[in-house]
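Peer 1: Show me how the following folds:
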Amino acid sequence: MAKLIAGATVSLDGFVEDADGSSAALYADFDELTASGYMQAVQDETGAVIMGRRTFDMAEDPDDYADNYEFQVPMFVVTHEPPPVTPRSNGRLSVTFVTDGVESAAQQALEAAGDRNVTFIGGADVFGQLLAAGLVDELSVDVMPVLLGDGVRLFAGGPTATLEKVRVEQIGVRTALRYRVVR
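Peer 2: Below is the predicted model:
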């Protein structure tokens, strides 16, 4: 059965963005990460992606997702308002803008994923909404050895949860933590 895995990269002090709204310091290892066996395993297990609109808008050209995005699977973008033009798709990747909440996005993504998992990519707010709604089966949190000091916290004022460790991996300077949400 497919699981919803909420993923994020954080600084050691728990931020997903610095005070200027940048996450660049958290991806200083991007080339090493994308070439790693760890990332290949995440791609292999992923049948659909959920992300927030701000995360989606980080792409300079949304049409580039169809050619260059590391997850070539259906994408479900949680938003209040879809863009006027739907980005290009290909035979593997399509983009659906979901305006009726995280529950709908999760349901659509789980259906699209089939027997593979749904990976939530980003947006601290949507991450918290998914967790609060009880939709997250596992957390996949990568910790980078940097202190941002201020910015957007991943778990600021969010719901409480009991977690069970699944695994810990080291990928270069990055530490990947995986937890099962205990219900």
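
Peer 1: Every contact and neighbour count from this point should use C-alpha atoms.
Peer 2: Will do.

Peer 1: pull the longest helix from this structure.
Peer 2: helix 102-113 (DSSP state H).

Peer 1: helix or strand right after it?
Peer 2: Next along the chain after helix 102-113, taking DSSP states H and E as the criterion, comes strand 117-120.

Peer 1: Identify each buried residue in the helix or strand just after that next one, please.
Peer 2: Downstream of strand 117-120, the next assigned helix or strand under DSSP H and E is helix 124-132. If you call a residue buried by 16 or more other C-alpha atoms under 10 Å, then helix 124-132 has these buried ones: 124, 125, 126, 127, 128, 129, 130, 131.

Peer 1: tell me the contacts of the first one?
Peer 2: Going by C-alpha atoms under 8 Å, 6 or more residues apart in numbering, residue 124 touches 16, 152, 153, 154, 155.

Peer 1: Please verify my assumption that the last one contacts residue 129.
Peer 2: In other words, residue 155. No. In this structure residue 155 lies outside contact range of residue 129 using C-alpha atoms under 8 Å: 10.7 Å.

Peer 1: For the chain, just list every one of the strands.
Peer 2: With DSSP state E as the criterion, the chain has strands at 4-11, 15-17, 46-52, 75-78, 95-98, 117-120, 138-144, 152-153, 162-171, 174-182.

Peer 1: who are the neighbours of the fifth one, in terms of helices and strands?
Peer 2: Here strand 95-98 touches strand 75-78, going by 3 or more C-alpha pairs under 8 Å, 6 or more residues apart in numbering; DSSP states H and E.

Peer 1: how near is residue 96 to residue 172?
Peer 2: Residue 96 sits at a distance of 34 Å from residue 172 (criterion: C-alpha to C-alpha, to the nearest Å).

Peer 1: One more, so I can put them side by side:
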Amino acid sequence: MTTPLGTVTCDITISIDGYSAGHDQTEERPFGDDGSDGTGEKLHAWMFETPEENKAEVEEFRAAKAYIMGRNMFGPVRGAWDRPWNGWWGDNPPFHVPVFVLTHHAREPQPMEGGTTYHFVTDGIESALAQARAAAGDGDVTIAGGATTINQYLAAGLVDALRLHIVPFTMGAGTRLFEGVPRLDLEQVRSRAASLVTHVTYRVLR
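Peer 2: Model prediction:
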């Protein structure tokens, strides 16, 4: 009997002009020139300044049984990969399940507090997805970003759903969602406006 597969969902916060980070990301400024101090304070204020208002969306994100992220989301500084660095999610990252990090830099799996283990995948997006699906069982896999990683999965036709958290300001430049992605047909599943963000979920039609 074949075990049913969960949904592959991309979940990302973007400015209203589609950017998830500015240029010049560093270890101290993970979101680069994002229109604030480079820490994503403006982009992700909806999570931290109004958590109760957006509790359902945060819980939905945390319900995944495995995650995939790009190297820049783990940590973009090239030198950081040459030393024992835990990424900028701290000693107890919020995932609490396996996280598969796309990278060209091979590393041993990195267990963290709270149940998160980072697995560093060097053989491409399909391998990362296969490993994440195996870890998730019949649970959902969330591709957490950044935009470059999500664009690769969208272009390859490997995404079932897209959850966007759209913040009402323009960034103007940086890493942009849908860059280089062929035309997509999407079905809007739901949307909800909050005080600092609009949440929209789309099904990717094939």
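
Peer 1: which bit of the second structure covers stretch 131-151 of the first structure?
Peer 2: Mapped onto the second structure using TM-score structural alignment, stretch 131-151 of the first structure spans residues 154-174.

Peer 1: Which residues belonging to the matching stretch are considered buried?
Peer 2: Quick answer for stretch 154-174 of the second structure (16+ other C-alpha under 10 Å): 154-155, 158-168, 171-174.

Peer 1: And stretch 109-121 of the second structure, by the same measure?
Peer 2: For stretch 109-121 of the second structure, by 16+ other C-alpha under 10 Å, it's 112, 116, 117, 118, 119, 120, 121.

Peer 1: Without its sequence neighbours, what residue ends up closest to residue 206 of the second structure?
Peer 2: Nearest non-adjacent residue to residue 206 of the second structure, counting by C-alpha to C-alpha, 6 or more residues apart in numbering: residue 185, 7.5 Å away.

Peer 1: ok, the one you found - how many residues close by?
Peer 2: 11 (other C-alpha atoms under 10 Å).

Peer 1: Could you check how far the aligned residue in the first structure for it is from residue 182 of the first structure?
Peer 2: Superposed on the first structure with TM-score structural alignment, residue 185 of the second structure falls opposite residue 162. Noted for residue 162 of the first structure: a distance of 5 Å to residue 182 of the first structure, by C-alpha to C-alpha.

Peer 1: What of residue 20 of the first structure?
Peer 2: 35 Å.

Peer 1: before we move on, back to that, quick one: the longest helix of the first structure aligns where in the second structure?
Peer 2: The aligned range for helix 102-113 of the first structure is 125-136, by TM-score structural alignment.

Peer 1: mean shift between that stretch and the first structure?
Peer 2: When the first structure is overlaid, stretch 125-136 of the second structure sits 0.7 Å from its aligned residues on average, using mean C-alpha distance after the TM-score superposition for the first structure.

Peer 1: Give me the buried positions along that stretch.
Peer 2: Applying a neighbour-count criterion of 16+ other C-alpha under 10 Å, one finds 125, 128, 129, 131, 132, 133, 135, 136 buried in stretch 125-136 of the second structure.

Peer 1: With distance to residue 74 of the second structure added, can I get those residues in TSV?
Peer 2: Formatted as TSV, those follow (distance: C-alpha to C-alpha, whole Å):
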residue	distance to residue 74 of the second structure
125	16
128	15
129	17
131	18
132	16
133	20
135	19
136	20
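
Peer 1: And the residue nearest the centre of the second structure?
Peer 2: The centroid of the second structure falls nearest to residue 144 when counting by C-alpha atoms, centre = their mean (1.6 Å).

Peer 1: I'd assumed residue 10 was in contact with that residue.
Peer 2: Yes. Counting by C-alpha under 8 Å, residue 144 of the second structure touches residue 10, with 6.1 Å between them.

Peer 1: Identify the contacts common to these two.
Peer 2: Joint contacts of residue 144 of the second structure and residue 10 (C-alpha under 8 Å, 6+ apart) are residue 150.

Peer 1: By neighbours, which of the contacts of residue 124 of the first structure wins?
Peer 2: residue 16 (27 neighbours).

Peer 1: How about the counterpart of it in the second structure, nearest residue that isn't a chain neighbour?
Peer 2: Matched by TM-score structural alignment, residue 16 of the first structure corresponds to residue 20 in the second structure. Once flanking residues are discounted, residue 20 of the second structure sits nearest to residue 14: 4.6 Å by C-alpha to C-alpha, 6+ apart.

Peer 1: Next, count neighbours for the one you found.
Peer 2: 26.

Peer 1: so who does it touch?
Peer 2: Taking C-alpha under 8 Å, 6+ apart, we find residue 14 of the second structure in contact with 20, 21, 43, 164, 165, 166, 167, 177.

Peer 1: Tell me which residue of the first structure lines up with the third one.
Peer 2: Using TM-score structural alignment as the criterion, residue 43 of the second structure maps onto residue 26 of the first structure.

Peer 1: Good, wrapping up.
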